[in-house]
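Q: give the three-dimensional model of this entry:
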Amino acid sequence: MPGSGRRDADRTRPPAPRTDGYVPLRSYGAIGDGRTVALVAEDGRIDWFPVPALDTRPTFAALLDAEGGGRVEMAPTVPFEMAREYVPGTNVLVTRFVTDTGEVRLTDAMTTGVAGRLPWCELVRRVEGVRGSVPMAWRVAPGTMLGTASPWVRRTRRGPVLTVDGVSVVVTTLGEMTTHVADREVAGVLTTTPGSRHVLGLAGTAREPVFVPDPALMDAGVERTVENWRAWTREFHYDGPWAQAVQRSALALKLLVHAPTGAIAAAGTTALPESWDGGKNWDYRYAWVRDVAYVVDALTRFGLREETHAAMAWTLRTVAKHPPSVFFTLDGELAHGPADGEPGDGPAHRDVPGWRGIGPVVDGNRASRQLQLGTYGDLMGVVRTYVDAGNLLDAETGRVLAGIADHACDAWRKPDAGIWELTDEHRYTSSALGCRHALLCAAHLADEGHLPGDAQRWRGEAEAIAAWLRAECWSDARGAYVMHPGSEALDASVLLFVDQEFDTPERLAATLDAIRAELGSGPLLWRYSGMQEEEGTFVACAFWGVRAAALLGRVDEAREWMDELLAQANDVGIWSEMIDARTGEFLGNLPQALSHLALVHAALAVGGDQDAHVVDPEQAPYPLPDEPPSRPQTREDDRWTSAAPTAPRS
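A: Model prediction:
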């Protein structure tokens, strides 16, 4: 009926426009199932969806190749406005489309089973008519796996099966719709009416039999998935400031937990540029020891047990198997070459354009060959957190860690690549601080009987590092700690150590002030001196600054800074690695674990690490058809709430 889909300008807006097939990175929400992640744009297109695992070459990658990358589309065929949010306490995304003739609700979920994660990859897109009538079109078009394979559609009695380089994706539908099967895609159209329900379901496997789910069961799986997410969220304990933002970041981190092993992926994507000029495009579908350590620390504070132990076990098992390295594959192997075991001694450069034509597109990462001494501090710090929470180490792990502590006693004197993985090696300030932290944690663990070894030696060497830092890394001219001896450059990573008591609070506060004055742009910070002309601001650095201010007793400043920062998130609380300070556009891979982790630790520092239940995930009801899902966010009493019940590297 004409006019039945009246627009509400306060609650809907046009989707981000596509330029040459690409949308701003802010446009993406993320869903996942513990093994892979899909990115959903505001216009209903899924432009990134590796099947069945995150670290495989992506079957759907229009994010990096608009023409041939592959996508899963679902949207009105007439002009529309939209609003979206997550179902409260979940990673199930709801988008509301409003046209001149009606309104529909699209629910996107990577569904889970009765016993948890499904043994296949299952994406469900449910379309519900809210009012009026809306014509919709959908399309499932696999891509070339970054220019390495050709997709094909195999017609079977059970329906079309999309195949590409060993990956099989079954397409099923529920509800009245027209379906067209072509050689390289499956597409269709449908029309919604009040109370109508249509489902587009995808089930994917790789080099194994293809399971064909009943579409009705896939539809029912959406409610089960909502409840499974809420069961997890009910175990989440936090009652500090910005509770909704913290919960959303915890849910984003949960998307990056690789359920088969317990590893934590650094981000959900590869090759998204950190610079508009290109060249800084890295693959973050690996597990950095640093990120895993920060995740375990945060999850321990939130009272979450399973992910904490799984990540801790993965870390210690992997470190015991291999020498300490910067990062590993999600399966716990050294990450020397391209993905999928291809020949070569480094990342493969794929012959596709990249997001907005900014390349190169890389598949794989060889930075694990670098020496990064700060990894010792990350590792020992998380072990201390884990043990102090009441857990125990096995004897073999204790011996391995004692050996690492002994090695750190000598290694801190060597130049390394630093936390920013630079090719220019120096004795970086933050690397020495990491080694000092490792030795103090090791001594504490030895005192408690968890590590064999000489705690007195470890403490003595830690004090030698502190003395060296005070003598060599402080600059009277800058009135701050600098990046490395002989340099006048500032480095935001030093802010990670303001609570380590290696110098006076006055000097540490002066360092924070100098960093914010030189590296700051509003609430944002660049990584280190000189990066203002090369790349975007680094999201995590700004949250490190908030945390540092709070730990130095400047809580009012930290609160104000945090409020300004939270306004930089996208509409559903997802963070990328970097932000262009001039335009506010996202840069770098996303969802970025380090950005979400830094937000969490900043909130914990400002809130004094308070522990209690966050908002009950069931307090806000699952939106009904006559209750459109989107509401504008407001801030009240230093906590992110909603105006109405709602559902979150270098």
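Q: going by C-alpha atoms from here, please, whenever you check contacts or count neighbours.
A: Noted.
Q: find the nearest non-adjacent residue to residue 48, please.
A: The spatial neighbour of residue 48 that comes closest, neighbours along the chain excluded (C-alpha to C-alpha, 6 or more residues apart in numbering), is residue 61 at 4.6 Å.
Q: roughly how far apart are that neighbour and residue 288?
A: Applying C-alpha to C-alpha, to the nearest Å, the value for residue 61 to residue 288 is 24 Å.
Q: show me the helices in this structure, by range?
A: Counting by DSSP state H, residue ranges of the helices within the chain are 215-234, 243-255, 289-301, 306-321, 374-388, 395-411, 429-447, 455-472, 505-519, 539-551, 555-566, 593-607.
Q: quick one, the fourth one and helix 374-388 angle?
A: Orientation note: helix 306-321 sits at an angle of 130 degrees relative to helix 374-388 (axes from the mean of the first three to the mean of the last three C-alpha atoms, to 10 degrees).
Q: show me the contact partners of helix 306-321.
A: Helix 306-321 is touched from outside by 257, 261-264, 289, 292, 295-296, 299-300, 325, 332-333, 383, 386, 397, 400, with contacts defined as C-alpha atoms under 8 Å, 6 or more residues apart in numbering.
Q: relative to residue 91, how far out is the residue nearest to residue 48?
A: Spatial separation of residue 61 from residue 91 under the definition C-alpha to C-alpha is 21 Å.
Q: list the contacts for residue 575?
A: Residue 575 makes contact with 539, 569, 590-592, 595-596, according to C-alpha under 8 Å, 6+ apart.
Q: of these - the most surrounded one?
A: Of all the contacts of residue 575, the highest neighbour tally under other C-alpha atoms under 10 Å goes to residue 539, namely 30 neighbours.
Q: second chain to compare with the first, below:
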Amino acid sequence: MAAGGFCRSDGSAYLPIADHGLIGDLRTVALVGTNGTIDWYCCPRFDAPSVFGSILDAGRGGSFQLAADVPATTKQFYFPDTNVLITRFFAADGVAEVQDFMPIADDSREIDRHRLIRRVICVRGTLPFRALVAPRFGYATQPHTTRVEDGQAIFESEDLSLILTASVPIDCDGQDVLSQFKLHEGEQAVFALDRACEGVTPRSCPLAEAEQEFAATVKYWRHWLSSSRYRGRWREVVHRSALTLKLLTYAPTGGIVAAPTTSLPEQIGGERNWDYRYVWIRDAAFCVYALLRLGFTDEAEAFMGFLSEHVTLSGDGLSGPLQIMYGIDGATELPEQELGHLEGYEGSAPVRVGNAAVGQLQLDIYGALIDSIYLYDKWGKPISSDRWDELCMLVEWVCQNWDKPDEGIWETRGGRKNFVYSRLMCWVAIERAMRVAIHRGLPAEIPRWREARDAIYRQIMRLGWSPRLHAFVQHFDDEVLDASVLMMPMAKFVSPTDPKWLSTLDALGEQLVSDSLVYRYDPTVSPDGLRGIEGTFSICSFWYVEALARAGRLDEARLAFEKMLTYANHLGLYAEQIGHTGEQLGNFPQAFTHLALISAAFNLDQALG
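A: Predicted structure coming up:
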């Protein structure tokens, strides 16, 4: 059997992207397939090289297989109100389940200890199981040695060592470890994978300890979720989205990654494959907004701490005081490289790590960030005097530089343009800062800020509006539609019932919406510097729901929202995009999509009454 995983019925070695669940410990995550295989895991943190990476190369990437050793069907679900994942195997002679989780002892900022536990329990009859642990360190570039001693397997590479403890016999098979065992009703087996490093004492994992770790992990997640104030119609999907956003948080710094994977394709076989394991200012700020809406203020405070401790504002008048993204530890250099030895998911090359977009100018990030600070000041804690000084520095820069072309929210690689969305969010940056200053009585250059804010408004109304299309457009000097303008009423730039906005909403519905699914733009009309096509963009589909609701078109909004829910995977998770036949595409799961779901559900609930 190949180290990459069990084959699907159609002969492919790759599961669909959607056929995965997510577990994590607020430092890193693992993707667990419905076949019981862990085929994505980076240790010790989100952006570390992969240990199991078969989702990017089924033959060479490495995996941790654990499944019934007889023909079986599977079903996967989360232990209620937690991020503990259960994969059940149904065979002729028995039923068993694999419980996958990463223990979280507390909210400490310790970064060295990492533990992944896989517990197999036979609940009916008798079932044989087979485990194959085949790590491939450093994105499958670093050789390693494997030895078994005292019931433990030690995998050692140049940069990382892991220890596997099992309650059933294990054998060394070259670089890999193999185990075959049979469980009768009521019996269980445990596998625990720990990081081995200086200062961390190796641990065993007997059955009783695994039970304690399971109970403690369940307790942690349920305690965290109990802070939610959401009691609306879609409580289950909203809470699953909140739990997912929490999993994408890096506890040691408070940063929130855009997604925990790299290079899952936006088009099978295409080149639109990017590394999302970093902290985008925009995405993280929107996450803060969504979590604040639900009552989770600690995450907002942690992200504000990330900004204070790990983001240094520069005085560069060209690129701005902020980068669009940072490493999870605040790193400013994220060099992009291609891993040519990996074939990519379903042959979708290149596989990229790092992200060259880090150097782009995207003016909208200032609006997203200052809006989240405004909401934190309103719903969380009043911002400090030092943070107000930093915010003023950002606003002053925006006042001087808003009238510049940039790469825009979609990080196009086709050259800078005067994007309407970028102008819109510059307006938001200044307007929200003015609100904070007036509400708190804080010192600010209000007349100068107001002058800049109003100039942006007038420019958008004059140059961002197409009389021919009767719609706001993607950028000045062209008549291309873009779903990002759906943010206009949500940002309170325009009334949701303004005639200009309603005609824009109709135009978007006619040209970019397909059965409630929304394309962000048409790359054949607005070249973005990349080959190929892409699917509908899920965050835009949820923005569309919210725009319909705010416009009073509640029946359309509710139907569109319910349709979007049918595109979630079996666990309620979403990738970045949805393909032409309903398949999930792009990095998975994506924070952008889940935070937009939360916002749409919250506002649709309010509108429905």
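Q: the more surrounded of residue 61 and residue 288 of the first structure?
A: Looking at residue 61 of the first structure and residue 288 with other C-alpha under 10 Å, you find the greater number of neighbours at residue 61, namely 30 against 24.
Q: that one matches what in the second structure?
A: When the structures are aligned by TM-score structural alignment, the residue of the second structure matched to residue 61 of the first structure is residue 53.
Q: again with residue 192 of the first structure
A: Alignment note: residue 192 of the first structure maps to residue 183 in the second structure; criterion TM-score structural alignment.
Q: around that match, how many other residues sit close by?
A: Counted with other C-alpha under 10 Å, the burial measure for residue 183 of the second structure works out to 20 neighbours.
Q: can I assume it is in contact with residue 127?
A: Yes - here residue 183 of the second structure lies in contact with residue 127, judged by C-alpha atoms under 8 Å, at a distance of 5.5 Å.
Q: tally of neighbours for residue 81 of the second structure?
A: The number of residues near residue 81 of the second structure, taken as other C-alpha under 10 Å, comes to 18.
Q: pretty sure it contacts residue 224?
A: No - between residue 81 of the second structure and residue 224 no contact is recorded; they are 9.5 Å apart, counting by C-alpha under 8 Å.
Q: before we move on, the earlier item: which one of the contacts of residue 575 of the first structure is nearest to residue 57 of the first structure?
A: The nearest member of the contacts of residue 575 of the first structure to residue 57 of the first structure, counting by C-alpha to C-alpha, is residue 590 at 16.6 Å.
Q: what's the counterpart of the closest one in the second structure?
A: Under the pairing rule here (TM-score structural alignment), the equivalent of residue 590 of the first structure within the second structure is residue 588.
Q: how close does its match get to residue 331 of the second structure?
A: Applying C-alpha to C-alpha, one obtains 23 Å for the distance of residue 588 of the second structure from residue 331 of the second structure.
Q: do residue 231 of the second structure as well
A: Noted for residue 231 of the second structure: a distance of 39 Å to residue 331 of the second structure, by C-alpha to C-alpha.
Q: the longest strand belonging to the second structure aligns to what range in the first structure?
A: If you go by DSSP state E, the second structure has its longest strand at strand 115-134. Taking TM-score structural alignment as the measure, the first structure aligns residues 122-141 with strand 115-134 of the second structure.
Q: equivalent analysis for stretch 464-484 of the second structure, please.
A: Going by TM-score structural alignment, stretch 464-484 of the second structure lines up with residues 473-493 of the first structure.
Q: what about the counterpart of residue 394 of the first structure in the second structure, neighbour count?
A: In the superposition onto the second structure, residue 394 of the first structure corresponds to residue 384 when matched by TM-score structural alignment. Around residue 384 of the second structure there are 10 other residues, counting by other C-alpha under 10 Å.
Q: contact partners for residue 384 of the second structure?
A: Contacts of residue 384 of the second structure were listed using C-alpha under 8 Å, 6+ apart, and none were found.
Q: separation between residue 385 of the second structure and residue 376 of the second structure?
A: Note on residue 385 of the second structure: its distance to residue 376 of the second structure, by C-alpha to C-alpha, is 14 Å.
Q: wait, isn't residue 82 of the second structure in contact with residue 241?
A: No - look at residue 82 of the second structure against residue 241 with C-alpha under 8 Å: they stay out of range, at 11.4 Å.
Q: who has more neighbours, these two?
A: Between residue 82 of the second structure and residue 241, counting by other C-alpha under 10 Å, residue 241 is the more crowded of the two (26 against 22).
Q: which position in the first structure pairs with that one?
A: When the first structure is aligned by TM-score structural alignment, residue 241 of the second structure is paired with residue 249.
Q: my read: that match touches residue 599, true?
A: Yes - the pair formed by residue 249 of the first structure and residue 599 meets the contact definition of C-alpha under 8 Å, at 7.5 Å.
Q: residue 356 of the second structure - how many residues pack around it?
A: When neighbours are defined as other C-alpha under 10 Å, residue 356 of the second structure has 14 of them.
Q: wait, I meant residue 22 of the first structure
A: Applying other C-alpha under 10 Å, I find that residue 22 of the first structure has 22 neighbouring residues.
Q: mind listing what the closest residue to it other than its chain neighbours touches?
A: If the residues on either side of it in the chain are set aside, residue 22 of the first structure comes closest to residue 356, at 6.0 Å by C-alpha to C-alpha, 6+ apart. With contacts defined as C-alpha under 8 Å, 6+ apart, residue 356 of the first structure is in contact with 19-20, 22, 64.
Q: between those residues, which is closest to residue 498 of the first structure?
A: Taking the contacts of residue 356 of the first structure together and measuring to residue 498 of the first structure by C-alpha to C-alpha, the closest member is residue 64, at 39.0 Å.
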